[in-house]
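Visitor: Model the structure of this input:
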Amino acid sequence: MSDNHNSSGHNTSGGVPTAGHVWDDDLEDYLNQPPKWWMIGLAASAIWVVVYWTMYPAIPNPMAGTHFKGLGLPGLNLHLPGTDPKDDGKWTAIKELAQDQAILDEVRGPYEAKLKDMTPAAILADAQLSQYVERSGKVLFSDNCGACHGQNGVGSIQKGAKFAMREQGLMAPILLDDDWLYGGTIDAIHETIKGGRQGMMTAHKDTLSEQQIVDVAHYVKAMGDTGKEAADANAAVAAGKKVFEESDCTACHGPDAKGMQAMGSANLTDKIARFDTSVEAIKHTITYGVNSGDPMARVAIMPDFTAGGKLSAVEMKKLAVYVYKFGGGQADPVPVVEAAPVAEAATTTAAAN
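Guide: You can find the predicted model right below:
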């Protein structure tokens, strides 16, 4: 590096003043002044900083545990309903948020007041309230349910080394179809959200032989693929059918293998399954069970949203209606009214005449 100075105290390069520093023989620092527009912008930015710090609450005061509240600006003074009359009314982001929430609560208030005393079924029957709940329920579902059931109720696959040995399959059931472990009526869905669900299938590694587990797995696979009637007629899985009927399988899944909603046991005769439906995966489920306490057992737990105040009573009603309207909700069974015996009806008619 070389330093050369002219008579004015600076070097020149082609008539342009330089700092006098040269690198690599020809790399020099020019002393050009920034353009005027840039200097004006810099000055305006500095002035804006001073104005902002003066008018807005931007300067913390750690010693007092508070901050400078600012002088405020015309039109930004906020005196919210219900606030302390001595409040200075100066703008803060928190006050603006509170004001926006107050406006929102005023709009939602009439709807929310009605929901408190209504059952989920009554909400579903009210077209206006049902539409309101569907919109607000979408946010609740995304925040509380989407992580397991998927953002649109399509389920989510468990991946990664943590689940590789268990071949878990779905993290939580799909909510778009009409296949329900504990029932798909509006009241059943509401009860599931309120109290959570934790079904249990015992591990059969100590009660069935390895060959019996293989036989049952093939039989269950056949029922899922072709239905129970076809599987029963399939000689290739006859051994598994015998084990299924003679062991405790029918106690939970029923003689028809369609499951029992009171217990949350799965329907084995359709192609809808929570876990992987390969023979190897079915063997794993039979061997280690579900929520059985075995380290290799499959895990299927839905949390209790009542415990710890995770959701309010109204929020759980909203979620029940929202999930029901995914399209898989089931209507309540129509009560059967027994007709009066014909003889008795005839006698009554004759007496009336």
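Visitor: C-alpha from now on. contacts and neighbour counts both.
Guide: OK.
Visitor: Of all the residues in the longest helix anywhere in the chain, which ones are buried?
Guide: In the chain, taking DSSP state H as the definition, the longest helix is helix 93-116. Neighbour counts using 16 or more other Cα atoms under 10 Å place 95, 99, 112, 115 of helix 93-116 among the buried residues.
Visitor: Redo those residues as TSV? Include distance to L311.
Guide: Output for the buried residues of helix 93-116, formatted as TSV (distance: Cα to Cα, whole Å):
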residue	distance to L311
K95	26
Q99	24
E112	15
L115	14
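Visitor: nearest to S136, of those residues?
Guide: Nearest to S136 out of the buried residues of helix 93-116 is E112 (Cα to Cα; 10.9 Å).
Visitor: so how far is A345 from that closest one?
Guide: Plainly put, E112 is 50 Å away from A345 if you go by Cα to Cα, to the nearest Å.
Visitor: now K162
Guide: With Cα to Cα as the criterion, K162 and A345 are 68 Å apart.
Visitor: cool, E210 as well?
Guide: 62 Å.
Visitor: Helices of the stretch 101-250 of the chain, residue ranges please.
Guide: Along the stretch 101-250 of the chain, counting by DSSP state H, counting those that start in this stretch, helices occupy 120-125, 127-144, 146-149, 161-164, 186-195, 210-226, 228-232, 238-246, 249-253.
Visitor: Now these in a markdown table, please, with extra columns for mean neighbour count and distance to S292.
Guide: A markdown table is the format used below for the helices of the stretch 101-250 of the chain (neighbours: other Cα atoms under 10 Å; distance: least, Cα to Cα, whole Å):
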| stretch | mean neighbour count | distance to S292 |
| --- | --- | --- |
| helix 120-125 | 18 | 33 |
| helix 127-144 | 17 | 26 |
| helix 146-149 | 19 | 21 |
| helix 161-164 | 11 | 17 |
| helix 186-195 | 21 | 20 |
| helix 210-226 | 21 | 17 |
| helix 228-232 | 17 | 26 |
| helix 238-246 | 18 | 19 |
| helix 249-253 | 17 | 15 |
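Visitor: how about this one, so we can line them up?
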Amino acid sequence: MADEKNPFPGENNTGHIWDDNIRELDNPVPRWWMVGFWASVLWWVAYGILYPMIPLGEDSTKGVLGWTQIGEYNDGVAEVQAVRAKFEDQIAGMTPAEILADDGLSGYATASARVLFGDNCQACHGAGGQGGPGYPVLADDNWLYGGTIEAITQTITSGRQGIMVAHGATLSDQEIDTLAQYTVDLSQGQANEAGAELYQTKGCFACHGPDAKGLQIMGSANLTDAIWRFNEDDKLASAKYTIKHGVNAANDPMTREAVMPAFSARLSDNDIKKLAVYVHKLGGGQ
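Guide: Below is the predicted model of the structure:
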């Protein structure tokens, strides 16, 4: 645009004007900005020389420093392992019970196992051991196989898979209803003579004990407490289903599945010991 037609003569604008007064200026870039720009270009070149940067198919330039992310990670792991070594060496020669009795090692094991628990146990048992649908609570004092440090260690090492026989083919619907109501009444501290008689005549005591408190050697459930592993919202329906279809019953495709996997092939002996101490200290150890 010629100066005589430019409403802002001598302003060094491009002549592009909108709405009478919005215009595009043609000033040079500030020196400080250009210095920063060329400094960033030099920094980019230097970085590309020193560190891996430019992709080359499935690889990249290596950089003269030989730095890699995995190398830095391995160095960090080595530093952590060096700090832990004195504790890990002691734990290797001790039983879980001895570790639990040593305040210093017990504290170390608990702190170290928090990550192990999150990686291996939390998905089923909850972040705080509160359990999940169909999975046992680890923070109470109810233990199918016992809550001693030795029992917990064995559970983590070898896993557990109890069996509740499916009685749908051997009991009538009325008998299942009676027994289910009996277990609900037991958990609420109420008497049920018909259910108690059927409990004895059908041989339920053989697994759950004459007092219905379960047998740890078999991993059978305590029927007298208020802890329900499956479907606490409708206890009666849950009890009926379990009696009818069982737990891990091979002859019933509708059986409940309840398996604790073995971790002996996945975790080291030290990690298992630390996890046992951690679980024991969640609040339910004996």
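Visitor: closest to T349 of structure 1 out of the helices of the stretch 101-250 of structure 1?
Guide: Closest among those, using Cα to Cα: helix 120-125, at 38.8 Å.
Visitor: The closest one maps to which residues in structure 2?
Guide: Per TM-score structural alignment, the counterpart of helix 120-125 of structure 1 in structure 2 is residues 96-101.
Visitor: so how far does that stretch sit from its counterpart in structure 1?
Guide: Here the mean offset of stretch 96-101 of structure 2 against structure 1 after fitting is 1.2 Å, by mean Cα distance after the TM-score superposition for structure 1.
Visitor: what residues does that stretch touch?
Guide: Applying Cα atoms under 8 Å, 6 or more residues apart in numbering, the external contacts of stretch 96-101 of structure 2 come out as 91, 105-106, 149-150, 153, 273-274, 276-277.
Visitor: Over to stretch 278-286 of structure 2?
Guide: Contacts for stretch 278-286 of structure 2 (Cα under 8 Å, 6+ apart): 109-110, 113-114, 128-129, 138-142, 146-149, 152.
Visitor: Nearest to A250 of structure 2 among the residues you listed?
Guide: Of the contacts of stretch 278-286 of structure 2, the one sitting nearest to A250 of structure 2 (Cα to Cα) turns out to be G146, at 25.3 Å.
Visitor: wait, doesn't the closest one sit right on Q216?
Guide: Yes. Between G146 of structure 2 and Q216 there is a contact at 6.0 Å, judged by Cα atoms under 8 Å.
Visitor: so what secondary structure elements neighbour the longest helix of structure 1?
Guide: helix 313-324 (3 or more Cα pairs under 8 Å, 6 or more residues apart in numbering; DSSP states H and E).
Visitor: The helix it packs on versus helix 93-116: what angle between them?
Guide: Angle of helix 313-324 of structure 1 versus helix 93-116, following axes from the mean of the first three to the mean of the last three Cα atoms, to 10 degrees, is 70 degrees.
Visitor: need the contact list for the residue most central in space within structure 2.
Guide: Closest to where the C-alpha atoms of structure 2 average out (Cα atoms, centre = their mean) is Q122, at 2.5 Å. Q122 of structure 2 makes contacts with 128-129, as judged by Cα under 8 Å, 6+ apart.
Visitor: Give the equivalent position in structure 1 for it.
Guide: Under the alignment defined by TM-score structural alignment, Q122 of structure 2 corresponds to G146 in structure 1.
Visitor: what about its match, distance to M171 of structure 1?
Guide: Counting by Cα to Cα - G146 of structure 1 and M171 of structure 1 are separated by 11 Å.
Visitor: go on, S247 of structure 1?
Guide: Look at S247 of structure 1 and M171 of structure 1: by Cα to Cα, they are 29 Å apart.
Visitor: And D256 of structure 1, by the same measure?
Guide: Distance, D256 of structure 1 to M171 of structure 1, by Cα to Cα: 27 Å.
Visitor: Look at the two and report which has more neighbours.
Guide: Ranked by neighbour count (other Cα atoms under 10 Å), D256 of structure 1 and M171 place M171 first, with 20 against 13.
Visitor: Show me what R135 of structure 1 aligns to in structure 2.
Guide: Matched to structure 2 by TM-score structural alignment, R135 of structure 1 sits across from A111.
Visitor: For the longest strand seen in structure 2, give me every contacting residue.
Guide: The residue-count maximum for a strand in structure 2 (DSSP state E) belongs to strand 13-18. Here strand 13-18 of structure 2 makes contact (Cα under 8 Å, 6+ apart) with 1, 6, 23-27.
Visitor: After that strand, which helix or strand is next? Please name it.
Guide: Per DSSP states H and E, strand 13-18 of structure 2 leads on to strand 22-25 as the next helix or strand towards the C-terminus.
Visitor: helix or strand right after that next one?
Guide: helix 31-50.
Visitor: quick check, distance from that following helix to the centre of its chain.
Guide: The chain centroid and the centroid of helix 31-50 of structure 2 are separated by 46 Å under Cα atoms, centre = their mean, to the nearest Å.
Visitor: Stretch 108-119 of structure 2 too?
Guide: In terms of Cα atoms, centre = their mean, the centre of stretch 108-119 of structure 2 is set 11 Å apart from its chain centre.
Visitor: In structure 2, what sits opposite V51 of structure 1 in the alignment?
Guide: Using TM-score structural alignment, the equivalent of V51 of structure 1 in structure 2 is A46.
Visitor: Near its match, how many other residues are there?
Guide: A46 of structure 2 has 12 neighbours, counted by other Cα under 10 Å.
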